[in-house]
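Engineer: sequence unavailable; structure follows:
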């Protein structure tokens, strides 16, 4: 429907969004490493470092040669792996557009903690939706969804330039852009009958919802005290 390109929301406290850029660089580097592996080794890497619900909840065990890290650690490692260039590019674009202002609202260190907690909540939400699943979950969308939830509460009226129908640039308030994103998640969950393995093309819709809700909750306690909710600025 539309793709965000940039917002009109300058940084107020930090001079540069070093964590946001660092997360993007880490995801890109991890994906390049994935692409450098032979097909079989690449699939094994996803099994080893992706979050597999049945393994997390002790319904299944990975073979010893694949269980290279504790199962709980995959809640984090899975956030840096991606299934393709479009998967990576979409997540990194949203993180680039919206992440800097959330980092600005809480500082560098808190933003790292915030991002990891949102990604973990997203992975658990996905896992709880189908705890017997042996399909690995990968991608930064859980953490990014948390960023979107926080942004909606902090800057609902900021103008965001979007590419409407992927062709026409159009300025829209953030609450329209992010509200449309939420509606898309709800619509796809409805199409899938509320199940994680419906017709969503492998997209973990419940992870998006879990991350978004976590972001809305965490921003309330992790933002600096002088940062208001529902900033009226349009910029």
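Structural biologist: Yep, it's here. What you are looking at is a predicted structure, and each value in this text was computed from that prediction instead of being measured. Numbering: from 1, shown residues only.
Engineer: from here on, just use CA atoms for contacts and neighbour counts.
Structural biologist: Fine.
Engineer: my guess is residue 102 is in a helix, correct?
Structural biologist: Yes. According to DSSP: H, G, I helix; E, B strand; the rest coil, the state of residue 102 is that of a helix.
Engineer: presented hereafter is structure B, for comparison with structure A:
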């Protein structure tokens, strides 16, 4: 069954466009230890998108019905749509053009 993961991917794409200089704390395994490092959110999201795309492409070559190809492509599509559609929503820190209340 297809869940809300495509919509969540859309939120991730919109976040990447809306906050291009944001940084996130990330757990990174170093040998047997976990280290918390701060990295640019764009770097993490581009890596995540590429992984979704590559898994989706690999699922096309799979003959197994359990490859999950629809889910990978839902993530790719949702992320892409989030990037495209985020411009339709006004942001409070951006000036709006048109009529204003006086």
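Structural biologist: It's in. What you see is a predicted model, and the numbers here were worked out from it, not measured in a lab.
Engineer: where does the TM-score land?
Structural biologist: TM-score of the superposed chains, computed with TM-score structural alignment, normalised by the length of structure 2, equals 0.72; 91 aligned residues with a Cα RMSD of 2.8 Å.
Engineer: alignment lookup: residue 46 of structure 2 to structure 1.
Structural biologist: Residue correspondence, TM-score structural alignment: residue 46 of structure 2 in this structure matches residue 179 in structure 1.
Engineer: what about its match, distance to residue 86 of structure 1?
Structural biologist: 22 Å (Cα to Cα, to the nearest Å).
Engineer: more neighbours, these two?
Structural biologist: Set side by side, residue 179 of structure 1 and residue 86 show more neighbours around residue 179, with 16 against 10, by other Cα atoms under 10 Å.
Engineer: can you pull out the helices in structure 2?
Structural biologist: For structure 2, the helices defined by DSSP state H occupy 5-18, 41-61, 69-85.
Engineer: what range in structure 2 matches the helix or strand encompassing residue 98 of structure 1?
Structural biologist: Assigned by DSSP states H and E, residue 98 of structure 1 belongs to helix 85-106. Under TM-score structural alignment, helix 85-106 of structure 1 corresponds to no residues of structure 2.
Engineer: for that helix, list every residue counted as buried.
Structural biologist: Residues of helix 85-106 of structure 1 classed as buried: 87-88, 91-106 (neighbour count, 16 or more other Cα atoms under 10 Å).
Engineer: try stretch 24-38 of structure 2
Structural biologist: For stretch 24-38 of structure 2, a neighbour-count test (16+ other Cα under 10 Å) marks nothing as buried.
Engineer: what of stretch 182-200 of structure 1?
Structural biologist: 182, 185, 186, 188, 189, 195, 196, 197, 198.
Engineer: between those residues, which is nearest residue 221 of structure 1?
Structural biologist: residue 182 (22.4 Å; Cα to Cα).
Engineer: residue 77 of structure 2 and residue 87 of structure 2, how far apart?
Structural biologist: 17 Å.
Engineer: aligned against structure 2, show me the partner of residue 161 of structure 1.
Structural biologist: So, by TM-score structural alignment, residue 161 of structure 1 is matched to residue 25.
Engineer: for that match, which non-adjacent residue is closest in space?
Structural biologist: Spatial nearest neighbour of residue 25 of structure 2, chain neighbours left out: residue 38 (4.5 Å); criterion: Cα to Cα, 6 or more residues apart in numbering.
Engineer: my read: that neighbour touches residue 44, true?
Structural biologist: No. Contact criterion Cα atoms under 8 Å: residue 38 of structure 2 and residue 44 do not qualify, at 10.4 Å.
Engineer: surely the match of residue 161 of structure 1 touches residue 37?
Structural biologist: Yes. With contact defined as Cα under 8 Å, residue 25 of structure 2 and residue 37 form a contacting pair (5.6 Å).
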